[in-house]
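Student: What follows is a predicted protein model with its sequence.
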Amino acid sequence: MARTHELRIDTLREALDVDMIHAFLSEQAYWSQGISRATVERAIAGSLCFGGYLDGRQVAFARVVTDSATFAYLADVFVLPDFRDQGHARTLVAAVLAHPALQGLRRFSLATLDAHALYAGFGFTAPVHPQSLMEKFDPDIYTRTSPQP
């Protein structure tokens, strides 16, 4: 499908459509099914966020957790289904990587199950030393009936 409009990227938190972001993350994203609105709001508050807009409507989102000096973690990257296959994900990731606060970092990481080709185009690879990485992972945290921490 040909791109008809250029995606405008903005980092203003006030411009984000939190209703749309929460709906997508809680209902459609494989990595965050059932996430609460309060958790999404806390994630946004603690991150450098990027909204992607077409004709004033937000259609894409990404956020980065970073100290702006040594590391960054790219998370919650998505383009709404009706706007995919138009190059918007590439435009969004390029804008993230070009942001002044994200330059000169030693490590920029992310996790994906299905977008390896997109990120490889920006130089992301599998960890050079996977044996040095560890994680504490709780995949059911958003769907358990017990309260979230």
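Tutor: Received, thanks.
Student: from here on, contacts and neighbour counts on C-alpha atoms
Tutor: Fine.
Student: Arg8 is in contact with Phe50, correct?
Tutor: No: taking Cα atoms under 8 Å as the definition, Phe50 is not a contact partner of Arg8, at 10.0 Å.
Student: structure B:
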Amino acid sequence: MHTSSQRGDYRISTDPQQLDLAAVHAYLAQSYWSPGIARERVERAAANSLCFGLFHGDQQVGFARVVTDKTTFAYLADVYILEAHRGQGLSKWLMAIILAHPDLQGLRRFMLATRDAHSLYAQFGFTALANPGRLMEMHRPSA
């Protein structure tokens, strides 16, 4: 089931056929969290995630993806809004649409990692880890 929401000249869609993966790759390859990522990795990640494309007319200007089992757990990743479209509340709108998605209701845990957007995510109930000692990671930045 694909969802779509309209606000003025902007639209958010979960239809993977509408995604401009070249644009997503161009942004992510320059981002601080995935510099130089290969296009094939972006395509595979998108194919295995619930993706939200943010469009201004036909141009993709934002993106987010959620890795989830749609029952107990979700991880929010690769969230961005192009610089020229920031300052209009689009990130808040995108987050509201993501959190309202039918497949993401009733989850026990919804996680994310951010370097600089804590205040955005806090507005939607995200907090620092309650028990950081329980979490572990295998971090391979060169993968």
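Tutor: Now that the structure is in, tell me what you want to look at. Computed from a prediction, not measured in an experiment: that's the story for all the values here.
Student: Now the TM-score, please.
Tutor: Here the TM-score for the pair of chains, by TM-score structural alignment, normalised by the length of the second structure, is 0.92; 137 aligned residues with a Cα RMSD of 1.2 Å.
Student: on that earlier part again, Phe50 and Arg8 of the first structure - which one has more neighbours?
Tutor: Shown here are Phe50 of the first structure and Arg8; by other Cα atoms under 10 Å, Phe50 has more neighbours (26 against 20).
Student: which residue in the second structure lines up with that one?
Tutor: Per TM-score structural alignment, the equivalent position to Phe50 of the first structure in the second structure is Phe52.
Student: One more: Tyr73 of the first structure?
Tutor: Per TM-score structural alignment, Tyr73 of the first structure is aligned with Tyr75.
Student: Could you double-check that that match sits in contact with Ala64?
Tutor: No: counting by Cα under 8 Å, Tyr75 of the second structure sits too far from Ala64 to count as a contact (10.6 Å).
Student: more neighbours, those two?
Tutor: More neighbours surround Ala64 than the other of Tyr75 of the second structure and Ala64, with 23 against 15 (other Cα under 10 Å).
Student: aligned partner of the more buried one in the first structure?
Tutor: Using TM-score structural alignment, Ala64 of the second structure sits opposite Ala62 in the first structure.
Student: I'd guess its match is in a helix, am I close?
Tutor: No: read with DSSP: H, G, I helix; E, B strand; the rest coil, Ala62 of the first structure is strand and lies in no helix.
Student: and the gap between it and Val79 of the first structure?
Tutor: 9 Å (Cα to Cα, to the nearest Å).
Student: ditto for Tyr30 of the first structure
Tutor: Distance from Tyr30 of the first structure to Val79 of the first structure, by Cα to Cα: 13 Å.
Student: same thing with Met20 of the first structure?
Tutor: For Met20 of the first structure relative to Val79 of the first structure (Cα to Cα), the value is 11 Å.
Student: ok, the match of Phe50 of the first structure touching Gln17?
Tutor: No: judged on Cα under 8 Å, Phe52 of the second structure makes no contact with Gln17 at a distance of 11.3 Å.
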